[in-house]
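Visitor: Here is a sequence with its predicted model. Questions after.
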Amino acid sequence: MKTLVTPIISTGVVYYKRQLWAYCLGIHNLTTGQAHMYEGMASRGPQEIGSCIMHYMRTFVKTIIFILCSDQCRDQNRNIKLTSICTYMTVPNDFTPTVIHHNFLVSGHSYFPCDRDFGTIEKQKRLYHDIFLPDDWVKVISSAKKTNKFQIVKIKSEDFKSTTRLEALLTNMKKREQDIKVEWLKIQWLMFKAEEPFKIYFKYSNNEDVLFYSVNVSKKRA
């Protein structure tokens, strides 16, 4: 969601003062219709977003196959950091899924349920004329829906993880196994498998009938 400014009060002079900006990360489960809103003291880079996804996966996901959909934002979603996190989450550990699909929907032609959730929060915000603390935003979000309410997830600083060690195990391959150049910024679908932890499957389309290509991102070759 767009940044939420704190405080919000009736006097306009506060606009020109230094303010605290809060970030709201929403994860919407298309199966249950339940949306979780993540709150914590952090930035909104790929490591922070990936850490929230890991927390969600560890806490709420109990399926073998997990499908993740996001926009194509390069700095947050389509990059080596989030790719390394998805690779890590398929390795046998405290995560249930053994196959992860990550689909990037087409910019300007897609509408996420999260967009509707954020719009609901924006509408509810109009009822709160004075917001003094970040916790006041929790009140706004939790009261935005009367049924199937948004679930607030407060994560601690230790829940945010660095991907430095994961990235050290991977290399940014320029050619796929078919010896053809990999155009990373055109990828629309990524797939990760526990049985092949250093192989990434991808395609430049969200069409299920299109075949996957593959690329080995391990730095150590057999």
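Guide: Sure thing, it's come through. Note that the structure is a prediction, hence the values are computed from the model and not measured. Residues are numbered from 1 along each chain as shown.
Visitor: C-alpha from now on. contacts and neighbour counts both.
Guide: OK.
Visitor: Just the buried positions in the top strand by length along the chain, please.
Guide: Longest strand of the chain, by residue count under DSSP state E: strand 196-203. Neighbour counts over strand 196-203 (16 or more other CA atoms under 10 Å) mark 197, 198, 199, 200, 201, 202, 203 as buried.
Visitor: mind listing what the residue positioned nearest the centre of the chain touches?
Guide: For the chain, the residue nearest the mean C-alpha position is residue 49 (4.9 Å; CA atoms, centre = their mean). Contacts for residue 49 (CA atoms under 8 Å, 6 or more residues apart in numbering) come out as 25, 76.
Visitor: Give the next helix or strand downstream of the one helix or strand it maps to.
Guide: Using DSSP states H and E, residue 49 sits in helix 46-60. The C-terminal neighbour of helix 46-60 among helices and strands, as given by DSSP H and E, is strand 65-70.
Visitor: Show me what that following strand is in contact with.
Guide: With CA under 8 Å, 6+ apart, strand 65-70 has contacts from 77, 97, 98, 99, 100, 101, 102, 103, 104, 105.
Visitor: now do 7 Å
Guide: By CA atoms under 7 Å, 6 or more residues apart in numbering, the residues outside strand 65-70 that reach it are 97, 98, 99, 100, 101, 102, 103, 104, 105.
Visitor: pretty sure the fourth one is in contact with residue 192, am I right?
Guide: Yes. Residue 100 sits in contact with residue 192 when judged by CA atoms under 7 Å, with a separation of 5.2 Å.
Visitor: More neighbours: the two, which one.
Guide: The neighbour comparison of residue 100 against residue 192 (other CA atoms under 10 Å) goes to residue 192, with 25 against 20.
Visitor: ok, now how distant is that one from residue 217?
Guide: Residue 192 sits 12 Å away from residue 217, going by CA to CA, to the nearest Å.
Visitor: try it against this one:
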Amino acid sequence: MNEDLARAKTDQTFECLTFDLEKTLPLPRIPTNIVFYKRQLWLYNSGILAGSNDTGHCNVWLEGEAGRGAQEVGSCLVRYIKHKMDPKVEELALWSDCCGGQNRNIKIVLMLKALLNSHPSLQTITFKYLESGHTFLPNDTDFSKIEYQLKFHERIYTAEDYINVMKSCRKKNPLKVYRMQMKDFVSTSKIEKKIVNRKTFISKEKVNWLKTKEICIKKNFKHSIFMKIDGVVKELNIEKKVRGKVLDISEDDFNYLWPDGKEIAQAKLDDLTSMFHLIPKDCLDFYKFLKGKESEEDVDGYGAEPDFEVELELGDDEEK
């Protein structure tokens, strides 16, 4: 990872990004015991650090706007690559921990593969995963500065209050903070219907995402995902044919992930409402957009969507 970060400073055609999710931040943040017994609203921060200039970026959103699964994390990466990354970059390395639910799965790979196929300069994107037990990322330094600064802010009522803390926690090379919008969160649902998520590599060996140490996607191989397991690179073919025609994927296949926001558990909404007397009146409008639903509380924020369905390799009428 350090070698990739150093190379990004000298090679204009190469960029290295490290990314991670900060621990959830509660709203409202109030120094009273009442809050300890209440469910609070979570604020999420997906951090991205660019090796080329050592600049940290915070992508912030609320629990009632989106979850914190692979598609939300991938959406932050997509937005950075499209709007912030140097257009000269041809090779991109992405470093993260090995959390399967967010960083090492078919959804985030498909999202970046669709972007790669449409990007004017990028040729390869490589996901690289730190070994378990050795997962300290540069983003963790940024997160620690945020959490240290929070010691001087006992009362925080809105997302904007947290954003101000993030912007001011570093005097030198301050963090860049972006408030994610509904339109920024994209889904892979259309893309999933245009590929076959096979269970075996072309070598007939079984695919195991949890053992993968590195994943590479290449523009010249539109329907292949290269996965390194135990030091050996194996090719996974995701090509799908309909009436003899191979289906391609691109960022045109993105659709909105949470166009109307994400409902929170009704019990949590009830707890938040019961704390309104502790929140200043000029901050109450911030909580009015929330919608509740009768369900178990979504503790991890991954949402209730089903896992990606594995399509059959044989007997699929659309492939014949």
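Guide: Structure received. Keep in mind that what you see is a predicted model, and the values were worked out from it rather than measured.
Visitor: Would you pull the TM-score for this pair?
Guide: TM-score for the superposed chains, counting by TM-score structural alignment, normalised by the length of structure 1: 0.91, backed by 217 aligned residues with a CA RMSD of 1.7 Å.
Visitor: mean distance, the longest strand of structure 1 to its aligned residues in structure 2?
Guide: Its aligned residues in structure 2 lie a mean 0.9 Å from strand 196-203 of structure 1 after superposition (mean CA distance after the TM-score superposition for structure 1).
Visitor: for that strand, packing partners?
Guide: strand 189-193, strand 213-216 (3 or more CA pairs under 7 Å, 6 or more residues apart in numbering; DSSP states H and E).
Visitor: Compute the inter-axis angle for it and strand 189-193.
Guide: Between strand 196-203 of structure 1 and strand 189-193, the angle comes out at 160 degrees (axes from the mean of the first three to the mean of the last three CA atoms, to 10 degrees).
Visitor: equivalent range in structure 2 for strand 196-203 of structure 1?
Guide: Strand 196-203 of structure 1 corresponds to residues 221-228 in structure 2, going by TM-score structural alignment.
Visitor: Do a quick rundown of the strands in structure 1.
Guide: Applying DSSP E to structure 1 gives strands spanning 4-6, 20-22, 25-28, 35-39, 65-70, 99-104, 151-154, 189-193, 196-203, 213-216.
Visitor: Which of these has the highest mean neighbour count?
Guide: Mean neighbour count (mean count of other CA atoms under 10 Å) peaks for strand 189-193 among these, with a mean of 23.
Visitor: quick one on the thing from earlier: select, from the contacts of strand 65-70 of structure 1, the two members most distant in space.
Guide: Within these, 98 and 105 form the most distant pair, 22.6 Å apart (CA to CA).
Visitor: coming back round to it: what comes up buried for the helix holding residue 49 of structure 1?
Guide: Buried residues in helix 46-60 of structure 1, counted by 16+ other CA under 10 Å: 46-58.
Visitor: before we move on, back to that, now tabulate the contacts of strand 65-70 of structure 1 in a markdown table and tack on distance to residue 14 of structure 1.
Guide: Below are the contacts of strand 65-70 of structure 1 laid out as a markdown table (distance: CA to CA, whole Å):
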| residue | distance to residue 14 of structure 1 |
| --- | --- |
| 97 | 47 |
| 98 | 50 |
| 99 | 49 |
| 100 | 45 |
| 101 | 44 |
| 102 | 41 |
| 103 | 41 |
| 104 | 39 |
| 105 | 38 |
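Visitor: ok, now which ones touch the alignment partner in structure 1 of residue 36 of structure 2?
Guide: Using TM-score structural alignment, the equivalent of residue 36 of structure 2 in structure 1 is residue 15. Taking CA under 7 Å, 6+ apart, we find residue 15 of structure 1 in contact with no residue.
Visitor: and residue 15 of structure 1, how far is that from residue 8 of structure 1?
Guide: Here residue 15 of structure 1 is placed at a distance of 9 Å from residue 8 of structure 1 (CA to CA).
Visitor: cool, and residue 140 of structure 1?
Guide: 13 Å.
Visitor: just residue 56 of structure 1 next, same as before
Guide: Note on residue 56 of structure 1: its distance to residue 8 of structure 1, by CA to CA, is 30 Å.
Visitor: again, but for residue 62 of structure 1
Guide: 40 Å.
Visitor: Neighbour count for the two, which is higher?
Guide: When residue 62 of structure 1 and residue 8 are compared for neighbours, residue 8 comes out ahead with 17 against 12, by other CA under 10 Å.
Visitor: Mind putting the helices and strands packed on strand 196-203 of structure 1 into CSV with distance to residue 130 of structure 1?
Guide: Converted to CSV, these look like this (distance: least, CA to CA, whole Å):
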stretch, distance to residue 130 of structure 1
strand 189-193, 43
strand 213-216, 52
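Visitor: Show me what residue 26 of structure 1 lines up with in structure 2.
Guide: In structure 2, the residue paired with residue 26 of structure 1 is residue 47, using TM-score structural alignment.
Visitor: Quick check: its match touching residue 17?
Guide: No. Counting by CA under 7 Å, residue 47 of structure 2 stays clear of residue 17, with 10.0 Å between them.
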